[in-house]
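Engineer: Just need the structure, nothing else, for what follows:
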Amino acid sequence: MSATHLTDRRPEVGPDELVAAMCPPPRFDGVRFDTYLPDPAQPSQAAALTACREFARRVGAGRARRSWWQTLTGAGRQATGRPGLYLDGGFGVGKTHLLAAVWHEVPEPRAFGTFVELTHLVGALGFGETVRRLSGYSLLAIDEFELDDPGDTMLVTRLIAELTSAGVCVAATSNTLPDRLGEGRFAAGDFLREIHAMAERFEIVRVDGADYRHRGLPDAPPPVSDAELAARADAVAGATIDDFDALCTHLGTLHPSRYGRLVDDVSVVHLRGVRPAGGQDVALRLVSFADRLYDRAVPVVVSGAPVSELFTEEMLRGGYRKKYLRAVSRLIALSRGSAEPEQDGVRAARAGRTRPA
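Structural biologist: As a prediction, this is how the structure comes out:
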């Protein structure tokens, strides 16, 4: 067999498909509150689990009250208490697992997406149409919440205000407290009123712990030679192989909302000649690409530089540091998966929990 190339693919995703795809990625299909195993050494994890269970209960109860109120008046009605739950913590402590468990627990209709996917949805539908479509939902779950520029700040704070006023509950995860979003990226001080107004809508829950992806596990395998890379790609059904620079160029021709469709049916991604990203724009596309690979648990094999060197020291000192570190963590896990072909749940269980984020 011969491996195919991601650079030959030009997937299309329509607005209706974007809305229909607002659900947890395949990696989190089976997660529930009962499959989250708090680390006994980190009491905040058990506390976060309790807070998420209670929030999901309130969403369900609020949905019932809202349906009754709408039947009488045709209006939305917000659930009792703050309409938002905000899970703050480091990488790999189970925040996305808990967020997906909340989503699975609450009544339909409900939406789940990363912060980037949400902004892509607004870009595709327009602000008013996005509000119209989501206003009847019980929950909007936003993973990896981050504000990278003033435009995103105004867009998301306004969207959350509109939806929560319509009775939609919002749950989010992030590595940054909501009143500190945007720090190091733009003049956050100019937008403090909007940022603080958004933060007041959330109950903040801290989740502490070490990154499960690296807890007690070996380092990622070293890069292979170009010859071995080609041989491995040809030996696996559904594998792809691409020159790293060519893939970076190709990603620049696609809207990031298409990256998931780009790798939907791929078994293993092989990248030849990996090197540090050639600029901030390229690096941020690689972050989005890595997230979609991780969502789908697609293993990665590389030649050239190791994935841990994908982002330069200068990039890791800048405002997007947390995005880059998250991408490295995920790519190391995916690289390890290519050398150790186990089910993801088995690897996660060995790390001390079942399929966290």
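Engineer: going forward, measure contacts between C-alpha atoms and count neighbours the same way
Structural biologist: Will do.
Engineer: all helices for the stretch 1-150 of the chain, in order.
Structural biologist: For the stretch 1-150 of the chain, applying DSSP state H, counting those that start in this stretch gives helices covering 15-20, 43-73, 95-105, 115-125, 127-134, 150-165.
Engineer: swap in the stretch 201-350 of the chain?
Structural biologist: Taking DSSP H, counting those that start in this stretch, the helices of the stretch 201-350 of the chain run over residues 226-234, 244-251, 259-262, 280-295, 313-316, 321-339, 344-350.
Engineer: Determine which of those helices approaches Thr176 most closely.
Structural biologist: Closest of the helices of the stretch 201-350 of the chain to Thr176 is helix 321-339, at 9.1 Å (criterion: Cα to Cα).
Engineer: can you pull the buried residues of the closest one?
Structural biologist: Buried residues in helix 321-339, counted by 16 or more other Cα atoms under 10 Å: 321-338.
Engineer: Then stretch 49-64?
Structural biologist: Quick answer for stretch 49-64 (16+ other Cα under 10 Å): 49, 51-53, 55-56, 58-60, 62-63.
Engineer: Pick the one among those closest to Ser225.
Structural biologist: Leu49 (44.5 Å).
Engineer: picking up where we left off before, with respect to Ser67, which of the helices of the stretch 201-350 of the chain lies nearest?
Structural biologist: Nearest to Ser67, of all the helices of the stretch 201-350 of the chain, is helix 280-295, at 33.3 Å by Cα to Cα.
Engineer: Mind giving me the packing neighbours of the closest one?
Structural biologist: helix 244-251, helix 259-262, helix 321-339 (3 or more Cα pairs under 8 Å, 6 or more residues apart in numbering; DSSP states H and E).
Engineer: Could you report the distance from the residue lying farthest from the centre of the chain to Ala166?
Structural biologist: Residue farthest from the centre of the chain, counting by Cα atoms, centre = their mean, is Leu72 at 38.0 Å. Distance, Leu72 to Ala166, by Cα to Cα, to the nearest Å: 16 Å.
Engineer: ditto for Ala230
Structural biologist: Taken as Cα to Cα, the span from Ala230 to Ala166 is 54 Å.
Engineer: Next: Ala75.
Structural biologist: Distance, Ala75 to Ala166, using Cα to Cα: 8 Å.
Engineer: Those two: who's more crowded?
Structural biologist: Comparing Ala75 with Ala166 by other Cα atoms under 10 Å, the one with more neighbours is Ala166, at 20 against 13.
Engineer: residues of stretch 225-244 that come out buried?
Structural biologist: So, applying 16+ other Cα under 10 Å, buried residues of stretch 225-244: 229-230, 232-234, 238-244.
Engineer: same check, this time on stretch 279-296
Structural biologist: For stretch 279-296, burial by neighbour count (16+ other Cα under 10 Å) applies to 282-296.
Engineer: Following up with a second sequence; could you model it the same way so I can compare the two?
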Amino acid sequence: MARLAGTRAPAPAPKIPGLYLFGAVGRGKSMLMDLFHASLPEGTSRRLHFHEMMREAHAQLHRWRTQTPASARTDSGDPIPRLAHALSENRRVLCLDEMDIQDIGDAMIVGRLFQAITDLGVVVVVTSNREPDDLYRHGLQREKFLPFIALIKERMEVVELASARDYRLDRMKGMTVYITPPGPAADDWLTRCMTRLANGETPAPRILSVDERPVRVRAAAGPIARFTFADLCAAPLGSHDYLAIAETFDVVLISDIPCLGPHNRDEARRFVVLIDALYDHRTALICSAAAPPHELYPSGDGAFEFERTVSRLMEMQAESYLGQAHLGPA
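Structural biologist: Take a look at the predicted model:
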């Protein structure tokens, strides 16, 4: 990284390769990026979350298409080079945290966008929980995405951060992860937990694309997501949606889990499937609920089947569970 202190080369592709830093959740990738960004001269580098960049990219494209008459456009019908200039803001280094491709709209433009940015001589530094070959692994039309993986390997040094220490677990130590009852005090605690885990990133709504359908995330910051119980279990979601959430996020916060029973059988069934997905992917859960796990579904049809969920909710509070590495897509 010290080589970036030199002057910017006008070559069509950067002489200094970029860096793709990947590794398990909580190993300090974002911390290293922050230290690197802070070490550069002011105005040299732009640092933002990958999803922030893609939101900005889509907003710019939409604005140009709707506000600029076709006769006044100077991009020969291709806005990507102009977009690359806008996103890099004339900086020599672009730092992108937590790259993860879930949306087909992102997948279809990210390769050309990265090529245009690096053609400007901008050095791109990326962090991700996934090695390049695992990006957008089960996405639609993935064959059109594969050239981007090749571009990463061509123009970036791919480095795995294999630290034995989980910094996420460090931040979660001492956290109460199961709060009763729901209400303003519990909501305030969930907000403080999310702020602590977000590592300085501002939470914002996000949309996951699952089987060409949108799954709305109330608030997300990197690999941290927040929902209400109604968002996840009163809506018509299924196992594929919960698997996508569990694969994408390593910490999920859920507020306002009610007592369950035959009266809300459908919501209870979805909650069981959700907890199974989170548990199987070692996703950390922080939640507020109307009762402790063993009292959530106290009696009635379905109470016996709910006992496995009770066991998992109990285990998911243990430090031994929280210390396990998050499991992404198989």
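Engineer: among the helices of the stretch 201-350 of the first structure, which is nearest Gly182 of the first structure?
Structural biologist: Closest approach to Gly182 of the first structure among the helices of the stretch 201-350 of the first structure is made by helix 321-339 (11.8 Å; Cα to Cα).
Engineer: The closest one: how far from the chain's middle?
Structural biologist: Chain-centre distance of helix 321-339 of the first structure: 13 Å, with Cα atoms, centre = their mean, to the nearest Å.
Engineer: same question, stretch 175-187 of the second structure
Structural biologist: Computed by Cα atoms, centre = their mean, the chain-centroid distance of stretch 175-187 of the second structure equals 24 Å.
Engineer: How many neighbouring residues does Gly209 of the first structure have?
Structural biologist: Residues within reach of Gly209 of the first structure, counting by other Cα under 10 Å, total 18.
Engineer: Verify the stated contact: it with Val93.
Structural biologist: Yes - Gly209 of the first structure is in contact with Val93 according to Cα atoms under 8 Å; the separation is 5.6 Å.
Engineer: so what's the closest residue to Ala164 of the second structure other than its chain neighbours up against?
Structural biologist: Excluding the flanking residues, the one nearest Ala164 of the second structure by Cα to Cα, 6 or more residues apart in numbering is Arg27, at 7.4 Å. Arg27 of the second structure makes contact with 161-168 under the criterion Cα atoms under 8 Å, 6 or more residues apart in numbering.
Engineer: which of these tops the neighbour count?
Structural biologist: Tallying neighbours with other Cα under 10 Å puts Arg168 at the head of the contacts of Arg27 of the second structure, with 21 neighbours.
Engineer: where's that residue relative to Asn129 of the second structure, distance?
Structural biologist: Separation of Arg168 of the second structure from Asn129 of the second structure (Cα to Cα): 13 Å.
Engineer: likewise Asp280 of the second structure?
Structural biologist: Taking Cα to Cα as the measure, Asp280 of the second structure falls 17 Å from Asn129 of the second structure.
Engineer: more crowded one of those two?
Structural biologist: When neighbours are counted by other Cα under 10 Å, Asp280 of the second structure and Asn129 differ, and Asn129 comes out ahead with 27 against 15.
Engineer: re earlier: what do we get in the first structure for the residue nearest to Ala164 of the second structure?
Structural biologist: Correspondence of Arg27 of the second structure to the first structure, assessed by TM-score structural alignment: Val93.
Engineer: circling back: so which of the helices and strands packed on helix 280-295 of the first structure is nearest Pro43 of the first structure?
Structural biologist: Pro43 of the first structure sits nearest to helix 321-339 of all these, at 23.3 Å, using Cα to Cα.
Engineer: Just give the closest residue to Leu293 of the first structure, not the sequence neighbours.
Structural biologist: Here the nearest residue to Leu293 of the first structure in space, its sequence neighbours aside, is Val263; by Cα to Cα, 6+ apart that works out to 7.1 Å.
Engineer: Equivalent analysis for Ala221 of the second structure, please.
Structural biologist: Spatially, and ignoring its direct neighbours in sequence, Ala221 of the second structure is nearest to Pro203 (4.6 Å; Cα to Cα, 6+ apart).
Engineer: Can you report how many residues neighbour the one you found?
Structural biologist: For Pro203 of the second structure, the neighbour count with other Cα under 10 Å is 17.
Engineer: Distance of it relative to Leu94 of the second structure?
Structural biologist: Note on Pro203 of the second structure: its distance to Leu94 of the second structure, by Cα to Cα, is 21 Å.
Engineer: For Gly128 of the first structure, give its distance to Phe55 of the first structure.
Structural biologist: In this view, Gly128 of the first structure and Phe55 of the first structure are 27 Å apart by Cα to Cα.
Engineer: Then Leu192 of the first structure?
Structural biologist: Here the criterion is Cα to Cα. By it, Leu192 of the first structure lies 27 Å from Phe55 of the first structure.
Engineer: Same question for Tyr259 of the first structure.
Structural biologist: Counting by Cα to Cα, the separation of Tyr259 of the first structure from Phe55 of the first structure is 32 Å.
Engineer: do the same with Ala64 of the first structure
Structural biologist: From Ala64 of the first structure to Phe55 of the first structure the distance is 14 Å (Cα to Cα).
Engineer: re the thing from before, can the buried residues of stretch 49-64 of the first structure go into TSV with extra columns for distance to Val300 of the first structure?
Structural biologist: Putting those into TSV (distance: Cα to Cα, whole Å) gives the following:
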residue	distance to Val300 of the first structure
Leu49	32
Ala51	35
Cys52	33
Arg53	35
Phe55	36
Ala56	35
Arg58	40
Val59	38
Gly60	40
Gly62	43
Arg63	42
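Engineer: nearest to His270 of the first structure, of those residues?
Structural biologist: Closest to His270 of the first structure, out of all of those and judged by Cα to Cα, is Leu49, at 37.3 Å.
Engineer: wait, isn't the closest one in contact with Leu99?
Structural biologist: No - counting by Cα under 8 Å, Leu49 of the first structure sits too far from Leu99 to count as a contact (9.9 Å).
Engineer: Contacts only, for the corresponding residue of the first structure for Leu135 of the second structure.
Structural biologist: Structural correspondence for Leu135 of the second structure with respect to the first structure (TM-score structural alignment): Leu181. When the contact criterion is Cα under 8 Å, 6+ apart, the partners of Leu181 of the first structure are 146-147, 188, 195.
Engineer: again, only using 6 Å
Structural biologist: The contact partners of Leu181 of the first structure, by Cα atoms under 6 Å, 6 or more residues apart in numbering, come to Leu147.
Engineer: how much space is there between it and Ser135 of the first structure?
Structural biologist: 25 Å.
Engineer: and if you look at Thr50 of the first structure?
Structural biologist: Remark: distance between Thr50 of the first structure and Ser135 of the first structure (Cα to Cα) = 27 Å.
Engineer: Also Ala47 of the first structure?
Structural biologist: Distance from Ala47 of the first structure to Ser135 of the first structure, by Cα to Cα: 30 Å.
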